[in-house]
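1. the following block contains a protein sequence and its predicted model.
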Amino acid sequence: MTDLTVHLTQNDVVRGLRSDVLTGLTATRKTLPPKWFYDARGSELFEEITRLEEYYPTRAEREVLADRADEIAALTGARTLVELGSGSSEKTRLLLDALRDKGTLDEIVALDVSDAALESSVAILREAYAPATVHGVVGDFTQHLALLPGGAPRMVVFLGGTIGNLLPAERAKFLSALRDNLRAGEWLLLGTDLVKDRDTLVRAYDDARGVTAEFNRNVLHVLNRELGADFDVAAFEHVAVWDEQEERIEMRLRATRAMRVRIPGVDLEVDFADGEELRTEVSSKFRPARVAAELGDAGFELTKWWTDRLSRFGVTLAQATGA
């Protein structure tokens, strides 16, 4: 049995885009959230990024899951796997296979903002993991955690280092909301990219072929198409900066000339100075103590911590503590 539950409609998405553009482009330091990269073209570009030599996180995280999936299945005994931001669910299938082999897998819940991506992945999961029930939930993990289905014990899977795209206050709010919607004893499996040398980090976000640059500029194509904006996309250059103090990569778009941009969809005109930067993503990198502290503050207890063989990427298994 398969179902698709929609908590986020296209109208909701457009309203969210308008709100973020109005807030971010009128701020003293212009910003946009990274979720607006991911139209169909942006998703294709990101999949290409994950295959680049410089972009180690996907390979490193997959290595950990391949090595530890059986252990994770045995420790959790999860009957429901909930994946936040599921996309293609490719890495998660290592966990699903292990849970199925242990005989505990009853339900799969995949949450994503894209109904088209979910329809495809849900159909694939249904065929691969029958007779497990597969639920597709169209929603935003920052808004719809309380609406996720699934029987206990659940394991929520949040991979790819995506939590690093949230600022510290946003992470605290998200993790606390997630804990509030889990029963004591249920599980979180979290992927976090780790602090390492600056050159490795910057190369991962500024590859030699320019794929990440095209991905970054794609957000301007989204604004042009969805809001009727007149960004001259070629007039912005991609910048990746390592912030040593905050321990995060920032992706920015730098205006190569002074310009005024009109955005009719929000009745806005925005001036960019020559060299002015628009921040499009933060990607925080973590140390083990920071992961444990943030989880503990939210009501989780760290149970297991693993890294790949080169200690580039961390995967944490944590359990919701009692009320």
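-> Cool, the structure landed.

2. from now on I want contacts and neighbour counts done on CA atoms only, so please keep to that.
-> Noted.

3. strands along this structure, start to end?
-> 2-6, 80-84, 107-112, 133-138, 154-158, 187-193, 236-243, 248-255, 259-263, 268-272, 277-284, 300-307, 313-320 (DSSP state E).

4. take a look at this one as well, against the first:
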Amino acid sequence: MDKPVIEDKTLYREALAGLQGSPKTLQSKWFYDRTGSDLFEQITTLPEYYPTRTETAILREQAGALAAYVQPGAALVELGSGASTKTRILLDHFDRLSAYVPVDISGDFLQQTAQGLARDYPQFQIIPVEGDFMGEVSLPAALGGVPKLAFFPGSTLGNLDPDAATDLLARVRRWDTISAFIIGIDLVKDTDMLIAAYDDAAGVTAAFNLNILKRLNRDIGADFDLAQFVHAARWNAAESRIEMHLVSKIAQTVMIGGQQIRFAEGESIHTENCRKYTADSFRAMAAKAGWQLDSFHTDKGRLFGVCALVP
């Protein structure tokens, strides 16, 4: 048998550690290869997936108010920028900006998006940074001393456990000349509505979840049979979060780089958390990281919140 090809040693190391644990886990950041990024953009347009359209409506309605947080010549730094779709709403209103800095782990997708933004917004410097916002983000030296406004939409903060979310807020708080942080959070609401948003009728979220196994097969020589795993979305009331899992249909053994990973029937890989907040719970967490909740914008149904933090 040929030795499996391991294209990504970091992915191999982190995936193996998660899959050898109990319970089995994979970090959600590995969803976003090119296919995963494309699938997520599809998810954002699904009828069940309220967060994107609701946050977008809030940003459109409140863009003028949020522009007050832009200092002259500031750089807008977005964490996990993806297709930068919602960012365009801010760029259309934040005329005092000098630069937009999209930060994303998916390098090819990032470069393609940056090229389109540079074409459409020639008045701003577009400075893409390939990186993982779960660690220290190395901003370009040219931004030293430039006022910075951070942007983190899409309720992505909810993917992190409370300690990791607080750490991320604290890291951004330590950026030099950081003036404010605009962040989207999903709010606690009806459980059936939450479950439907993460288990859509068309199966796009299921394909997005399963694609992480396809990536392991391609990039680290795993041999997952995707037909033997099924997507599941579960509400964890104690932790106030939706959980995404990949559940093994049968007892089976998967090989990863020569290592055996055994699954019992019904055993799952926990791939993502999507925590839901209240204004009070978010305010308390932000305060631990050195931020004050300066403004809180929501929709009429109180489905979603866009918050502005200041140091």
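-> Structure received. Since this is a predicted model, take the numbers as computed values, not measurements.

5. same list, the strands of the first structure, but as a markdown table with mean neighbour count and distance to Glu53 of the first structure please.
-> Output for the strands of the first structure, formatted as a markdown table (neighbours: other C-alpha atoms under 10 Å; distance: least, C-alpha to C-alpha, whole Å):
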| stretch | mean neighbour count | distance to Glu53 of the first structure |
| --- | --- | --- |
| strand 2-6 | 15 | 36 |
| strand 80-84 | 25 | 26 |
| strand 107-112 | 25 | 27 |
| strand 133-138 | 25 | 32 |
| strand 154-158 | 23 | 23 |
| strand 187-193 | 26 | 16 |
| strand 236-243 | 19 | 17 |
| strand 248-255 | 22 | 18 |
| strand 259-263 | 16 | 35 |
| strand 268-272 | 14 | 34 |
| strand 277-284 | 22 | 19 |
| strand 300-307 | 18 | 19 |
| strand 313-320 | 24 | 16 |
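
6. quick one: these as CSV, columns for distance to Arg209 of the first structure too.
-> As requested, these are exported to CSV (distance: least, C-alpha to C-alpha, whole Å):
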stretch, distance to Arg209 of the first structure
strand 2-6, 38
strand 80-84, 30
strand 107-112, 29
strand 133-138, 33
strand 154-158, 29
strand 187-193, 22
strand 236-243, 12
strand 248-255, 16
strand 259-263, 28
strand 268-272, 27
strand 277-284, 20
strand 300-307, 28
strand 313-320, 23
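
7. nearest to Leu147 of the first structure among these would be which one?
-> Of all the strands of the first structure, strand 133-138 sits nearest to Leu147 of the first structure, with 8.9 Å by C-alpha to C-alpha.

8. residue range for the closest one in the second structure?
-> Aligned by TM-score structural alignment, strand 133-138 of the first structure corresponds to residues 125-130 of the second structure.

9. before we move on, what about stretch 240-249 of the first structure?
-> Under TM-score structural alignment, stretch 240-249 of the first structure corresponds to residues 233-242 of the second structure.

10. from the chain's centre, how far out does the matching stretch sit?
-> In terms of C-alpha atoms, centre = their mean, to the nearest Å, the centre of stretch 233-242 of the second structure is found 18 Å from the chain centre.

11. and that stretch, end to end?
-> The separation between the terminal residues of stretch 233-242 of the second structure, taken as C-alpha to C-alpha, to the nearest Å, is 7 Å.

12. try stretch 163-183 of the second structure
-> One end of stretch 163-183 of the second structure sits 17 Å from the other (C-alpha to C-alpha).

13. check contacts around Val138 of the first structure.
-> Leu4, Thr5, Val6, His7, Leu8, Leu111, Asp112, Val113, Ser114, Asp115, Leu118 (C-alpha atoms under 8 Å, 6 or more residues apart in numbering).

14. and in the second structure, which of these remain?
-> Here is what carries over to the second structure from the contacts of Val138 of the first structure, by both residues aligned by TM-score structural alignment, their matches' C-alpha atoms under 8 Å: Leu111, Asp112, Val113, Ser114, Asp115, Leu118.

15. that older thread, I'd like the contacts of Val138 of the first structure as a markdown table, with distance to Thr31 of the first structure appended.
-> Formatted as a markdown table, the contacts of Val138 of the first structure follow (distance: C-alpha to C-alpha, whole Å):
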| residue | distance to Thr31 of the first structure |
| --- | --- |
| Leu4 | 33 |
| Thr5 | 31 |
| Val6 | 28 |
| His7 | 26 |
| Leu8 | 23 |
| Leu111 | 26 |
| Asp112 | 23 |
| Val113 | 21 |
| Ser114 | 23 |
| Asp115 | 26 |
| Leu118 | 28 |
